[in-house]
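Undergrad: got a structure for you, letters missing:
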């Protein structure tokens, strides 16, 4: 029988400014949720920039499928191709109604009403909002929760706040649907400081949503709540083991705002994971939610990298940070010792341009991380409080944590040049952690050397390889 409806879930074509596989998982979780809610519908999912689709590829897809509904994902810079995509959709699948969802539209939904969309997910989990919108498009009674809908030239606000789904209702992505071979290529050059480990294939596990830490520059509490929701240990371990049996993954990357927020959960996870074959994994958290015993246990259970939001060691930046992130040099020195003893790589996120700090403070923070044998990943401060509905797509694209937003800083031209040098200059602290992750894929399935051996870490021009 033909499908009752055809639905496309898509990240439109663009040149990505940054790649974190965890941010792209929402495509597959939304698609999985729609299949559960609309079992008779045909749901397709496309990550166009990662899959390197041309506009001709996309035009063929839109014309030949004739979609009824299209859910368009965005991120902090995912608006570059939105106008063009919507023009293609309007002419080649003219019956399709469109809904936007994502981190940027969740923070500033009013700005997305200017793109010619039919609906915007304003609150709640992305998959819940998209399902509400698609069901509304297909004739469901009542106004959708968490979604604003265009009515001619007017917009109707959401009927109610969007739903935050309990973890047992999350659909975990099917590994065979995700273009992991493209992810391998995205992560190959470690000088980019993307989140993945080069030369090894990662399984991304969306373990938790929401965070109570309260960083003013972070979107997580506003989008997903201040109360954390987390998968059960049993479901997490089962998903990992099932996925490793189904495909040649080589390590696990946990997608969770503060992985060690629930210390008893982490300890139970380590205990259960250690009961089978050793599986390497990595996570991101805060220094505040780590201690020596926990780091040691994580290392024993296969953890190879811990990323922490260090942000700055400049005390002038403390007013811009929650108290839990007011850290001094001795704190990061202590954490570095714990990680070294446990055989875990320390990866530190650093914010350049954090209010109250200068370029010298950012430089000293990065130098301290290097001195301790850690890896620093600097990004530009993003003033999310400056987002407003009147921004056009060019202005929205500035909030990508790579460029300074106009008017948001007091840096001189010389300081601005120094700041960009810290973020985009040659990287000398590239990872070697892949050497501690056994290979499982055959040589023909890797993008390393032609002989299947891991290539040397790639370096930016002028950089020396790690020694």
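TA: That came through, no problem. Keep in mind that what you see is a predicted model, and the values were worked out from it rather than measured. Numbers count the residues shown, from 1 in each chain.
Undergrad: hey, let's count contacts and neighbours off CA atoms from now on
TA: Noted.
Undergrad: can you give me the helices for the stretch 201-350 of the chain?
TA: Taking DSSP state H, counting those that start in this stretch as the criterion, the stretch 201-350 of the chain carries its helices at 220-224, 233-246, 263-273, 292-300, 329-342.
Undergrad: ok now the fourth one, how far from the chain's centre?
TA: Counting by C-alpha atoms, centre = their mean, to the nearest Å, helix 292-300 is centred 25 Å from the centre of its parent chain.
Undergrad: and for the first one?
TA: For helix 220-224, the distance between its averaged C-alpha position and the chain's averaged C-alpha position is 13 Å (C-alpha atoms, centre = their mean).
Undergrad: name the residues that touch that helix?
TA: Where contact means C-alpha atoms under 8 Å, 6 or more residues apart in numbering, the residues beyond helix 220-224 that reach it are 103, 106-107, 123-125, 164, 209-212, 214, 226-227, 257.
Undergrad: filter those residues to the buried ones?
TA: For the contacts of helix 220-224, a neighbour count by 16 or more other C-alpha atoms under 10 Å gives the buried set as 103, 106-107, 123-125, 164, 209-211, 214, 257.
Undergrad: of those, which belong to strands?
TA: Applying DSSP state E to those, the entries found in strands are residue 209.
Undergrad: hang on, the earlier thing: just the closest of the contacts of helix 220-224 to residue 369, please.
TA: For the contacts of helix 220-224, the residue nearest residue 369 by C-alpha to C-alpha is residue 257; the value is 21.5 Å.
Undergrad: the strands in the stretch 101-250 of the chain, which residues?
TA: Taking DSSP state E, counting those that start in this stretch as the criterion, the stretch 101-250 of the chain contains strands spanning 119-121, 147-151, 154-156, 202-206, 208-209, 229-230.
Undergrad: okay if I get those strands as TSV plus distance to residue 364?
TA: Rendered in TSV, the data for the strands of the stretch 101-250 of the chain read as follows (distance: least, C-alpha to C-alpha, whole Å):
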stretch	distance to residue 364
strand 119-121	41
strand 147-151	45
strand 154-156	49
strand 202-206	32
strand 208-209	32
strand 229-230	36
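Undergrad: hold the first one in mind and look at this next one:
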């Protein structure tokens, strides 16, 4: 049988975000689908991609999509990439596809599907779960599905890295090894996103490596790409840069590696090659980086290669909490890297996490004071999310600490605090409303300081690579959007503050009643 593939990037539930805030949030580029699609096409399978960030899917649109794929002697395979916060929508979409056409084969992949394959199988609408890196596994699965016969009759027992049902029993085949040589993979399928590239501020993104040797307790990415650091060949990376610059007219290219500077043997020759081919004169580059990887030699190379933005994960201002989260670097190292980078004239951003285990009010305010003292152009303060299968999640479960999971995991989103109060995790001894209020205050106050306002009006701003404002945003449609965001955030700030005050008043009343009794 012929195979027709439709890959879908599901949307995040509207319950987790406010439209005013979403308007200035980056439309994230679904890199994982592009990697899978490129490998499928290279192996002869036609692929279509639908991104729900751009156009939600309903029954009528699903029928239209299926009619466009349906041919004689053809099996339609629908693949849905699955994040924790989108998992509920993934199962909803799979159910709609099955109701409209029961013969459609559904498969899920991505981080959430990889760590909780049973969850998908238990819905009854997911036929296959692709665990881990999906390129090789998906092609082998499609080869099996090209056989004639009912889905339930096809033998997939020899395919590593998949989960499925045999009758009513779930089957989890052995895990697949990580892809050793990433250069054997075909180029990224930018052409499948080309018609919508103006909607993606991250369209011009590349990966030069996968994996990170560190073991931060909150990181879920290693469930997919592992701890072993693997690189793409220099020529392949330069080919991607050349394509983005010469075909798509990119002016900024963002590296989305798990840890781009984990190996000097990888990054130093790559930076030299960028300069040798004069890409640095035509395009600027951005990348997240660890502070402990940065030294003067690397910084000089980054500057020479025209890296215009480097983002560091400072996470906290407490050295003790850095040890708790097993970051593998110190606050002092990250602070030093931030100061060094700013001194070179490179725009510097950082990301922070509040609500860490054992964290106190004093720790949060120490972090705020530190961040406000640093030469940073952007900062994003988040509340900790204990993603499933992370060391953090496992530890909390073992210790019996409360983790709140709403249906569809909808509260497992960094945006959730801006709209709702049911946080997944709050450290013992911390008031959740105070945690939300402090995090909101830190985000707002950073940009409402005189130096923050000055940077808003003079530089492009990428708050933790999430919020994006171009230069002279105040002369465009962004002005109205920002005013709406500011009004909404102030409303939310006051609402949460009111809840915290009410809780304290009620608590004081309860204590007085108990004393009288």
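TA: Cool, the structure landed. On a predicted model such as this, the values are computed, not experimentally measured, just so you know.
Undergrad: if we can go back for a sec, nearest to residue 269 of the first structure, of the strands of the stretch 101-250 of the first structure?
TA: Between residue 269 of the first structure and the strands of the stretch 101-250 of the first structure, the shortest separation by C-alpha to C-alpha is 12.1 Å, and it involves strand 229-230.
Undergrad: what about the closest one, how far off from the second structure?
TA: If you overlay the two and look at strand 229-230 of the first structure, the average distance to its match in the second structure is 1.1 Å (mean C-alpha distance after the TM-score superposition for the first structure).
Undergrad: again, but for stretch 25-34 of the first structure
TA: Compared with the second structure after fitting, stretch 25-34 of the first structure has a mean deviation of 1.1 Å; criterion: mean C-alpha distance after the TM-score superposition for the first structure.
Undergrad: what's that stretch in contact with?
TA: For stretch 25-34 of the first structure, the external contacting residues (C-alpha under 8 Å, 6+ apart) are 9-11, 43-47, 73, 126-128, 130-131, 170-174, 177-178, 206.
Undergrad: what is the corresponding segment of the second structure for that stretch?
TA: Alignment of stretch 25-34 of the first structure against the second structure: residues 31-40, by TM-score structural alignment.
Undergrad: sorry, back to before: in JSON lines, list the buried ones among the contacts of helix 220-224 of the first structure along with distance to residue 463 of the first structure.
TA: Putting those into JSON lines (distance: C-alpha to C-alpha, whole Å) gives the following:
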{"residue": "103", "distance to residue 463 of the first structure": "34"}
{"residue": "106", "distance to residue 463 of the first structure": "39"}
{"residue": "107", "distance to residue 463 of the first structure": "38"}
{"residue": "123", "distance to residue 463 of the first structure": "44"}
{"residue": "124", "distance to residue 463 of the first structure": "44"}
{"residue": "125", "distance to residue 463 of the first structure": "42"}
{"residue": "164", "distance to residue 463 of the first structure": "45"}
{"residue": "209", "distance to residue 463 of the first structure": "37"}
{"residue": "210", "distance to residue 463 of the first structure": "38"}
{"residue": "211", "distance to residue 463 of the first structure": "37"}
{"residue": "214", "distance to residue 463 of the first structure": "36"}
{"residue": "257", "distance to residue 463 of the first structure": "31"}
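Undergrad: map residue 298 of the first structure across to the second structure for me.
TA: So, by TM-score structural alignment, residue 298 of the first structure is matched to residue 302.
Undergrad: just give the closest residue to its match, not the sequence neighbours.
TA: With C-alpha to C-alpha, 6 or more residues apart in numbering as the criterion, residue 302 of the second structure has its nearest non-adjacent residue at 6.9 Å, and that residue is residue 271.
Undergrad: for that neighbour, give me its contacts.
TA: Contacts for residue 271 of the second structure were tallied using C-alpha under 8 Å, 6+ apart; they are 301-302, 305.
Undergrad: between those, which sits nearest residue 373 of the second structure?
TA: The nearest member of the contacts of residue 271 of the second structure to residue 373 of the second structure, counting by C-alpha to C-alpha, is residue 302 at 24.2 Å.
Undergrad: which helix or strand contains the aligned residue in the second structure for residue 362 of the first structure?
TA: Using TM-score structural alignment, the partner of residue 362 of the first structure in the second structure is residue 364. Secondary-structure element containing residue 364 of the second structure, defined by DSSP states H and E: helix 361-373.
Undergrad: how about residues contacting the helix or strand immediately after that helix in the chain?
TA: Using DSSP H and E, the next helix or strand after helix 361-373 of the second structure towards the C-terminus is strand 378-383. By C-alpha under 8 Å, 6+ apart, the list of residues contacting strand 378-383 of the second structure from outside reads 348-355, 371, 414, 417, 435-436, 439-440, 442-443, 446, 461-464.
Undergrad: now intersect those with the helices, please.
TA: When DSSP state H defines the helices, the subset of those inside them is 371, 435-436, 439-440, 442-443, 446.
Undergrad: now do residue 234 of the second structure: how many residues are near it, please.
TA: Other residues within reach of residue 234 of the second structure, judged by other C-alpha atoms under 10 Å, total 17.
Undergrad: correction: residue 486 of the second structure
TA: 15.
Undergrad: which residue lines up with it in the first structure?
TA: In the first structure, the residue equivalent to residue 486 of the second structure is residue 461, according to TM-score structural alignment.
Undergrad: same check on residue 116 of the second structure?
TA: With TM-score structural alignment as the criterion, the equivalent of residue 116 of the second structure in the first structure is residue 108.
Undergrad: so what's residue 27 of the second structure closest to, chain neighbours aside?
TA: Taking C-alpha to C-alpha, 6+ apart as the measure, residue 27 of the second structure lies nearest to residue 200, with 5.5 Å between them; neighbours along the chain are not counted.
Undergrad: what does that neighbour align to in the first structure?
TA: Alignment note: residue 200 of the second structure maps to residue 183 in the first structure; criterion TM-score structural alignment.
Undergrad: what does the helix or strand containing residue 62 of the second structure contact?
TA: Using DSSP H and E, the secondary-structure element containing residue 62 of the second structure is helix 59-69. Judged by C-alpha under 8 Å, 6+ apart, the contacts made with helix 59-69 of the second structure from elsewhere in the structure are 4, 76, 96-97, 100.
Undergrad: go again with 7 Å.
TA: Residues from elsewhere that reach helix 59-69 of the second structure, judged by C-alpha atoms under 7 Å, 6 or more residues apart in numbering: 4, 96-97.
Undergrad: stretch 438-455 of the second structure now?
TA: By C-alpha under 7 Å, 6+ apart, the list of residues contacting stretch 438-455 of the second structure from outside reads 368, 372, 377, 380-382, 493.
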